[in-house]
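Peer 1: dropping the sequence and predicted coords here.
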Amino acid sequence: LASAAKRLGISPDRFFLNLAKYGNTSAASVPMALDEAVRSGRIQKGMRVVLAGFGGGLTSGAVAMEWS
C-alpha cells in the first residue's frame, strides 16, 4: 500500500489499515475495513472511496465510488 500511495501521489495517512488489529482475514478484509472506517467516521457521505484487494496468484481487484 505504501508503494501504491507513492505512485498515486496520495498521503499514506489517507489509507485505512486494520491488518495489525485483525491479521489477514482473506476475503473478509475489504468489507471489514470498510465497516470499521464508516463506523469510526473516517468515511462519510459524499467522500470518494477506493476499495482494493490483493490475493494469491497476483490476483487483484479495485473499485472507486462516492460513498452515500
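Peer 2: Arrived safely, thanks for sending.
Peer 1: contacts, neighbours, all on C-alpha from now
Peer 2: Noted.
Peer 1: let me see the contact set for the residue nearest the centre of the chain.
Peer 2: With distances taken as CA atoms, centre = their mean, Leu51 lies nearest the centre of the chain, 4.7 Å away. Shown in contact with Leu51 (CA atoms under 8 Å, 6 or more residues apart in numbering): 30, 62-64.
Peer 1: this is the other structure I want to compare:
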Amino acid sequence: LPEIDPEKFCVNIDRYGNTSAASVPILLDEMNRTGKLRRGDIVVLAAFGGGLSNAACVLRW
C-alpha cells in the first residue's frame, strides 16, 4: 500500500513475536494507552497465523 504513509501502520510482532490470537488485542491496548487511538478513528486490522490462516476487518473506534 505505497499510497499510505508508513507512520500510520502499527506493528508489535518485533517486540512480542507471535502471540497467536492475542496479537491484535495487545496492539489495540498499546495504541489506546499511548493515545494513538481517538474516539471515531477508523482502524483496519489484519493478522495472519499458522497454517496460513488470516483475518481482517475495519472498525470505528
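Peer 2: Perfect, I can see it now. What you are looking at is a predicted structure, and each value in this text was computed from that prediction instead of being measured.
Peer 1: any idea what the TM-score is?
Peer 2: Once superposed, the chains reach a TM-score of 0.85 (TM-score structural alignment, normalised by the length of the second structure), with 61 aligned residues with a CA RMSD of 1.2 Å.
Peer 1: picking up where we left off before, sec struct for the counterpart of the residue nearest to the centre of the first structure in the second structure, please.
Peer 2: By TM-score structural alignment, Leu51 of the first structure lines up with Leu45 in the second structure. Of the three states, Leu45 of the second structure takes strand under DSSP: H, G, I helix; E, B strand; the rest coil.
Peer 1: related to what we said a few turns ago, any idea which of the contacts of Leu51 of the first structure has the most stuff around it?
Peer 2: Val30 (17 neighbours; other CA atoms under 10 Å).
Peer 1: mean per-residue distance, the helix or strand encompassing that residue to the second structure?
Peer 2: Element membership for Val30 of the first structure, per DSSP states H and E: helix 29-39. Helix 29-39 of the first structure: mean distance to aligned residues in the second structure after superposition is 0.5 Å, counting by mean CA distance after the TM-score superposition for the first structure.
Peer 1: on that earlier part again, map the contacts of Leu51 of the first structure onto the second structure and name those still in contact.
Peer 2: By both residues aligned by TM-score structural alignment, their matches' CA atoms under 8 Å, these still in contact after alignment to the second structure are 30, 62-64.
Peer 1: which two among the contacts of Leu51 of the first structure are spaced furthest apart?
Peer 2: Val30 and Ala64 (13.1 Å; CA to CA).
Peer 1: I am finished for the moment; much appreciated.
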